[in-house]
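Peer 1: Structure here, sequence nowhere to be found:
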């Protein structure tokens, strides 16, 4: 058995003519920065989510950074977020001189626990940044209601893993003040390098984001605000445009594959991340929960079943951040970091491969449990 963790090769073969045609068009017109594909992609993605504005940027990290800059967040400000996420979520807050305020997660979804957010709000709170982890949005209505009760605090959905997901029938990236996504190759909608996008229906925020991504320019060589070099390359926009050709099908496949995994994993008696009934995950990762993770990973590796851990150390325990959070107690985040393990997941994984993966997983878990019971 040899199963790719993320099968980008099969996807490429299915879309090769469209991808090549899109790339060739860019090579012919030669507008590698801010070419016509940039505006075309922004229009298509905005229509897909329902947001009034889409601003493409250089990466998902840049999307978060530019969004915070557009809100004027800086030294002395606080941003409430989750510690159980990729480091970029907190990194951008710290880069601007603000302070991440970490709130613990729900143990069954690993998303931020919305019921804990209100107690973390202070007069310095300038934004709330939930993460739609593993492709499933957090409880955005409850988070938005909390933000509204406290003076309409802006809510930024870190939707790096959830483009294409829905929450109560609404698209991820259009669930709050701002939505940010990533087009890193492994994401549900990926390019062949770095890329990202910001979504908002607030005209002023959109204008600020557009200016910030081009060094704060309102027009050529007129710099009205501090900015960054944050544009998404035309070639990467062309790749995403080609991939949109079958994205609806891929979302359907991801949901079906995720549900099939759920059935197989439940049959095997293995704990997993749960999906709430009012939302549809795009399963950027398919994640189970294990007590003897390292041993299971080792056993699966011997059977050529790739796995990954998202994420092994919560942010408040990372060396770059831990000195500021020495006394903080976030038990569910810390517990999840020792137990989560992701299985092979992509729109092209077959039912047979899924069964083989879960069979190997089940055998490994049973074998290790047996060894652990020995005197």
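Peer 2: Received, thanks. Note that the structure is a prediction, hence the values are computed from the model and not measured.
Peer 1: CA atoms for contacts and neighbours, from now on please.
Peer 2: Noted.
Peer 1: Would you mind measuring from residue 358 to residue 245?
Peer 2: Distance of residue 358 to residue 245, given as C-alpha to C-alpha, to the nearest Å: 31 Å.
Peer 1: Tell me which helix or strand residue 65 sits in.
Peer 2: Assigned by DSSP states H and E, residue 65 belongs to helix 60-70.
Peer 1: And that helix, what does it pack against?
Peer 2: helix 88-95, strand 178-182, strand 196-200, helix 203-212 (3 or more C-alpha pairs under 8 Å, 6 or more residues apart in numbering; DSSP states H and E).
Peer 1: who touches that helix?
Peer 2: 57, 88-89, 92-93, 96, 156, 158, 160, 178, 180-184, 194-198, 205, 208-209, 212-213, 230 (C-alpha atoms under 8 Å, 6 or more residues apart in numbering).
Peer 1: what does stretch 311-329 give?
Peer 2: 83, 84, 85, 86, 87, 90, 102, 333, 334, 337, 338, 340.
Peer 1: Below is an additional structure, to be compared with the one above:
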């Protein structure tokens, strides 16, 4: 039996009729850039997360970059984050000219250790960027309290956590701004790249909308006026087709980016978002089977805080014998993944920041012990039983 770590073909086949109709509808409409389909998805996302604004962008990394930029974070600023995550988290901070400041993580949840945040705050600190790693919320009450005390912004990196909850509240509605990724392997994934910024802050939303399209057009003028305290009538181009011609795109007000969610990807996401809660529930069902079966050995199963609703983007096990287990599972046709083999503070690109081995002992400990096994919702009972039997 061969079981991939994530089976995108199985997910496509479960929705092939609806997905084919949606994508072909975009192709036949010839409205490929922005337009109604993208707006419809943004509205669905607003309602799903429970926020005022959703600004779709080209990918999750761009979402993080634009969110930081829209809050005015840049050169000379510092942003506190975790070293145990995908590189894009810290990369986005560096991309706006700021410096990532790493705080070690909790051994149980892999999330940022809130007890270690305040000691890293100084006059240059402008924000805290927690990552809801593998689909479980960080301790947001404590993070928000620290942020309020020190007048800092909070940016949720929710790229792995669509549909998760913290004390009954949706991940993505817990900070000043939150960012999501729709990379194909995410719990809610498209057929390429895609991302989303969400916020209740009108100013952040206006600037982010301007930044995603070269700082131009109606949103560019709104953002420029906002940043310069100008009150004037904003130009509009009713019925303009962004695919073919929009006269306002040639009027630029900010230095921005070119990062839009493709209309075909939005059409796919409009279908898939209706399934996300069921898919996440199926993941939790599989996890409960794993947790029960994988007891009484040297494996450490993941811990979910009782106040969190975990969505298990990945099911992460820990073992001192990781490499041997991975090798045996590969022989049995079971794919695994190591998340993350090198914590961010030890990546060569951040050598100049002066971190060394031993600075983040928990993240370093986890990097040598953690590995993921399949947990996608399309797994069959036969496959789950096979995975458990081979691990045992």
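Peer 2: Alright, I've got the coordinates. All values derive from a computational prediction rather than experimental measurement.
Peer 1: what's the TM-score for these two chains?
Peer 2: After superposition, the two chains reach a TM-score of 0.94 (TM-score structural alignment, normalised by the length of the first structure), with 361 aligned residues with a C-alpha RMSD of 1.2 Å.
Peer 1: Check the mean deviation of the helix holding residue 65 of the first structure from the second structure.
Peer 2: Once fitted to the second structure, helix 60-70 of the first structure is off its aligned match by 0.4 Å on average (mean C-alpha distance after the TM-score superposition for the first structure).
Peer 1: Going by neighbour count, which residues of stretch 124-135 of the first structure are buried?
Peer 2: Residues of stretch 124-135 of the first structure classed as buried by neighbour count (16 or more other C-alpha atoms under 10 Å): 125, 126, 127, 128, 129, 130, 131, 132, 133, 134, 135.
Peer 1: Nearest to residue 368 of the first structure, out of the residues you listed: which one, please.
Peer 2: residue 134 (26.5 Å; C-alpha to C-alpha).
Peer 1: Touching, the closest one and residue 286? I think so.
Peer 2: Yes: taking C-alpha atoms under 8 Å as the definition, residue 134 of the first structure is a contact partner of residue 286 at 7.1 Å.
Peer 1: Next one: residue 318 of the second structure from residue 15 of the second structure, what distance?
Peer 2: For residue 318 of the second structure, the distance to residue 15 of the second structure equals 34 Å [C-alpha to C-alpha].
Peer 1: higher neighbour count, these two?
Peer 2: Higher neighbour count among residue 318 of the second structure and residue 15: residue 318, with 18 against 14, using other C-alpha atoms under 10 Å.
Peer 1: if I look at the residue nearest the centre of the second structure, how far off is residue 132 of the second structure?
Peer 2: For the second structure, residue 159 is the residue whose C-alpha lies nearest the centre (C-alpha atoms, centre = their mean; 0.8 Å). Taking C-alpha to C-alpha as the measure, residue 159 of the second structure falls 8 Å from residue 132 of the second structure.
Peer 1: now residue 203 of the second structure
Peer 2: For residue 203 of the second structure, the distance to residue 132 of the second structure - C-alpha to C-alpha - is 25 Å.
Peer 1: what do you get for residue 116 of the second structure?
Peer 2: Between residue 116 of the second structure and residue 132 of the second structure the distance is 17 Å, computed by C-alpha to C-alpha.
Peer 1: what does residue 282 of the second structure give?
Peer 2: The value you get for residue 282 of the second structure to residue 132 of the second structure, if C-alpha to C-alpha is used, is 20 Å.
Peer 1: can you check residue 392 of the second structure too?
Peer 2: Taking C-alpha to C-alpha, one finds residue 392 of the second structure at 30 Å from residue 132 of the second structure.
Peer 1: next one: residue 336 of the second structure
Peer 2: Relative to residue 132 of the second structure, and taking C-alpha to C-alpha, residue 336 of the second structure is found at 21 Å.
Peer 1: Same question for residue 254 of the second structure.
Peer 2: Taking C-alpha to C-alpha, one finds residue 254 of the second structure at 31 Å from residue 132 of the second structure.
Peer 1: Just tell me what residue 270 of the second structure corresponds to in the first structure.
Peer 2: Following TM-score structural alignment, the counterpart assigned to residue 270 of the second structure within the first structure is residue 241.
Peer 1: Please tell me how far that match sits from residue 191 of the first structure.
Peer 2: 9 Å.
Peer 1: quick one, helices of the first structure?
Peer 2: 8-29, 36-49, 60-70, 88-95, 117-120, 140-149, 203-212, 234-243, 247-267, 293-302, 331-339, 351-373 (DSSP state H).
Peer 1: looking at the ones you listed, which is closest to residue 165 of the first structure?
Peer 2: By C-alpha to C-alpha (comparing all of the helices of the first structure), the closest turns out to be helix 247-267, at 7.9 Å.
Peer 1: That closest one vs the second structure, average offset?
Peer 2: Mean for helix 247-267 of the first structure is 1.8 Å (mean C-alpha distance after the TM-score superposition for the first structure).
Peer 1: Against which helices or strands is that helix packed?
Peer 2: strand 271-272, helix 351-373.
Peer 1: for the counterpart of residue 78 of the first structure in the second structure, what are its contacts?
Peer 2: Aligned counterpart of residue 78 of the first structure in the second structure: residue 78 (TM-score structural alignment). Listed by C-alpha under 8 Å, 6+ apart, the contact set of residue 78 of the second structure reads 98, 99, 100, 101, 124, 125, 126, 127.
Peer 1: contacting residues for the nearest residue to the fifth one once chain neighbours are set aside?
Peer 2: Looking back up the chat, that one is residue 124 of the second structure. Distances taken as C-alpha to C-alpha, 6 or more residues apart in numbering put residue 77 closest to residue 124 of the second structure, at 5.1 Å, once the chain neighbours are dropped. With contacts defined as C-alpha under 8 Å, 6+ apart, residue 77 of the second structure is in contact with 97, 98, 99, 124, 125, 126.
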